[in-house]
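Chemist: here is my input, please return the structure:
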Amino acid sequence: MSRMAHQIIEKTALDSADAPRVVLLGIPTRGTTLAERLAERIETFTGVRPPVGSLDITLYRDDLRGKPHRPLERTSVPSGGIDDALVVLVDDVLFSGRTVRSALDALRDLGRPRAVQLAVLVDRGHRELPLRADYVGKNVPTARTEDVSVQLVEHDGHDRVSISDGSGARRSDPEVDGSGARRSDPEEDGKDAR
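Modeler: Model (predicted):
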């Protein structure tokens, strides 16, 4: 997460006087938590905390017929809205790109941002749409049939990225913890993942 926060600061010039207004919008549930963590890190590094909101995409999904209904989450847009802001969408896993496409559709109904960027903790590949993340915690190659699960302390009691095959057998990625840091990175070892 620290590396992603630094990348956002550098790419958006967030620490300069003429920086655009940056808004972090998390895609529920874990994307919203990750957006809060990013905002905390950015504030630690710059003294400026970007506003954080939550963007529910449930009604914009193209797969509602094939899956059980998900409960609606609350969309919350920070005061000041998103018009003319640089919006960073935050999600836990980037896979086919369909969630991001749904988020872009939902965003269009909320206003007109200056630009939209994407931050994800895990990019697992296998895109079905021509999308890519601007900020990635970790690229984790997977088979299409595998499932990637991100667990965060706020929801699951611990930070972990797990990959399971179709049979449900799980393996944790030894290189990633919930902070997006490599476990072998001495700067992050032993520190709180938030």
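Chemist: could you use CA atoms for every contact and neighbour count after this?
Modeler: Fine.
Chemist: what sits up against the helix or strand hosting Gln117?
Modeler: Take DSSP states H and E as the rule and Gln117 turns out to sit in strand 115-123. Judged by CA atoms under 8 Å, 6 or more residues apart in numbering, the contacts made with strand 115-123 from elsewhere in the structure are 1, 4, 84-95, 132-141, 180.
Chemist: and those residues, which of them are buried?
Modeler: Buried residues within the contacts of strand 115-123, counting neighbours by 16 or more other CA atoms under 10 Å: 1, 4, 85-95, 132-138, 140, 180.
Chemist: inside helices: which ones of those residues?
Modeler: With helices taken from DSSP state H, the overlap with the buried ones among the contacts of strand 115-123 comprises Met4.
Chemist: what sits up against the helix of greatest length in the chain?
Modeler: With secondary structure taken from DSSP H, the chain has its longest helix at helix 30-46. The contact list for helix 30-46 (CA under 8 Å, 6+ apart) reads 1-2, 4-6, 9, 14-15, 24-26, 48-54, 90-92, 150, 152, 154, 194.
Chemist: for ChimeraX, write a command that selects the buried ones of those.
Modeler: Typed into ChimeraX, the next command selects the buried ones out of the contacts of helix 30-46 (criterion: 16+ other CA under 10 Å):
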select :1,2,4,5,6,9,14,15,24,25,26,49,50,51,52,53,54,90,91,92,150,152,194
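Chemist: can you give me the strands for this protein?
Modeler: Ranges of strands in the chain, per DSSP state E, are 22-26, 52-54, 86-94, 115-123, 135-139, 147-151, 160-164, 170-172.
Chemist: tell me the angle the fourth one makes with strand 22-26.
Modeler: Using axes from the mean of the first three to the mean of the last three CA atoms, to 10 degrees, the inter-axis angle of strand 115-123 relative to strand 22-26 is 40 degrees.
Chemist: next, the buried residues of strand 115-123.
Modeler: Within strand 115-123, the residues that qualify as buried are Val116, Leu118, Ala119, Val120, Leu121, Val122, Asp123, counting by 16+ other CA under 10 Å.
Chemist: next, the second sequence, to be compared with the first:
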Amino acid sequence: MPQKAIVLDEQAVRRALTRIAHEIIEKNKGIEGCILVGIRTRGIYIAERLAERIEQIEGAKVTVGELDITLYRDDLTKKTINQEPLVKGSDIPKDITDQKVILVDDVLYTGRTVRAALDALIDIGRPSSIQLAVLVDRGHRELPIRADFVGKNIPTSSSEKIVVELKEVDELDQVSIFEK
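Modeler: Okay, here's the model as predicted:
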């Protein structure tokens, strides 16, 4: 897959996450009753970074959890024809019932991952609200889902692929477009 362009470099990723952190605080009038829940894998790291920025701004910690949506995916049978799905489990250290859950992921595309995450969250508890924060919204929704907080909107064609790389997994921070 040839790389077409780097659309967010390390500084742009940092600025986008700082802006999202401010928007989360503003929309929720602080962080009281908020929990950040990252969708495995890169959503977890983005949620942890948002929590760090929120703590710097507000001077208080926000709870961070991680959500494994493997068993909730609607394409599970396609992805696991010859193997068992690898389930790593969710870890949400606090009851989400009556809390404001901010679901965090790297890329919003068709909306199917978010739908699976909503199902997984509802099985865990009944939040007072669920908000969605994503680093990149690339369009092409198949479900009526939209993000409350977006780092960058990147209109793409279906022949393109967005790749988010984070230091925690990939040793660098950047978002690139590749031609399929």
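Chemist: still on that earlier bit, tell me roughly how far the longest helix of structure 1 lies from structure 2 on average.
Modeler: Overlaying structure 2 shows helix 30-46 of structure 1 at a mean distance of 0.2 Å from the equivalent residues (mean CA distance after the TM-score superposition for structure 1).
Chemist: okay, buried residues for that helix please.
Modeler: Taking 16+ other CA under 10 Å as the basis for neighbour counts, the residues of helix 30-46 of structure 1 that come out buried are 30-42.
Chemist: which one of the residues you listed is nearest Thr99 of structure 1?
Modeler: In terms of CA to CA, no member of the buried residues of helix 30-46 of structure 1 lies closer to Thr99 of structure 1 than Gly31, at 11.4 Å.
Chemist: tell me the counterpart of that closest one in structure 2.
Modeler: In the superposition onto structure 2, Gly31 of structure 1 corresponds to Gly43 when matched by TM-score structural alignment.
Chemist: so what's the closest residue in space to its match that isn't next to it in sequence up against?
Modeler: Nearest in space to Gly43 of structure 2, with sequence neighbours left out and distances taken as CA to CA, 6 or more residues apart in numbering, is Asp105 at 3.9 Å. With contacts defined as CA under 8 Å, 6+ apart, the neighbours of Asp105 of structure 2 are Gly38, Ile39, Arg40, Arg42, Gly43, Ile44, Ile46, Ala47, Ala133, Val134, Leu135.
Chemist: closest to the centroid, which residue in structure 2?
Modeler: With distances taken as CA atoms, centre = their mean, the residue of structure 2 nearest its centroid is Asp105 (1.0 Å).
Chemist: which residue in structure 1 lines up with that one?
Modeler: Residue-level alignment of Asp105 of structure 2 against structure 1, with TM-score structural alignment as criterion, gives Asp91.
Chemist: repeat that for Glu165 of structure 2.
Modeler: In structure 1, the residue paired with Glu165 of structure 2 according to TM-score structural alignment is Gln151.
Chemist: check contacts around that match.
Modeler: His158, Asp159, Arg160, Val161, Gly178.
Chemist: the last one -> structure 2?
Modeler: Here Gly178 of structure 1 stays unmatched in structure 2, going by TM-score structural alignment.
Chemist: hang on, the earlier thing: residue range for the strand holding Gln117 of structure 1 in structure 2?
Modeler: Using TM-score structural alignment, strand 115-123 of structure 1 pairs with 129-137 in structure 2.
Chemist: that stretch against structure 1, how far on average?
Modeler: By mean CA distance after the TM-score superposition for structure 1, the fitted stretch 129-137 of structure 2 averages 0.2 Å away from its aligned residues in structure 1.
Chemist: mind checking how far that stretch is from the chain centre?
Modeler: 6 Å (CA atoms, centre = their mean, to the nearest Å).
Chemist: what angle do strand 135-139 and the strand holding Gln117 of structure 1 make with each other?
Modeler: Using the same axes, to 10 degrees, the direction of strand 115-123 of structure 1 lies 20 degrees away from that of strand 135-139.
Chemist: now the angle from strand 115-123 of structure 1 to strand 86-94?
Modeler: For strand 115-123 of structure 1 and strand 86-94, the angle between their directions (the same axes, to 10 degrees) works out to 20 degrees.
Chemist: and strand 115-123 of structure 1 with helix 30-46, angle?
Modeler: 110 degrees.
Chemist: surely Val77 of structure 1 meets Ser54?
Modeler: Yes. The pair Val77 of structure 1 and Ser54 qualifies as a contact (CA atoms under 8 Å) at a distance of 6.6 Å.
Chemist: mind listing the shared neighbours of these two?
Modeler: Each of Leu25 lies in contact with both Val77 of structure 1 and Ser54 under the rule CA under 8 Å, 6+ apart.
Chemist: so what's Asp105 of structure 1 up against?
Modeler: When contacts are counted by CA under 8 Å, 6+ apart, Asp105 of structure 1 is found next to Tyr60.
Chemist: do you know how far it is from Ala115 of structure 1?
Modeler: When CA to CA, to the nearest Å is applied, the distance between Asp105 of structure 1 and Ala115 of structure 1 equals 14 Å.
Chemist: same question for Ser164 of structure 1.
Modeler: Applying CA to CA, the value for Ser164 of structure 1 to Ala115 of structure 1 is 35 Å.
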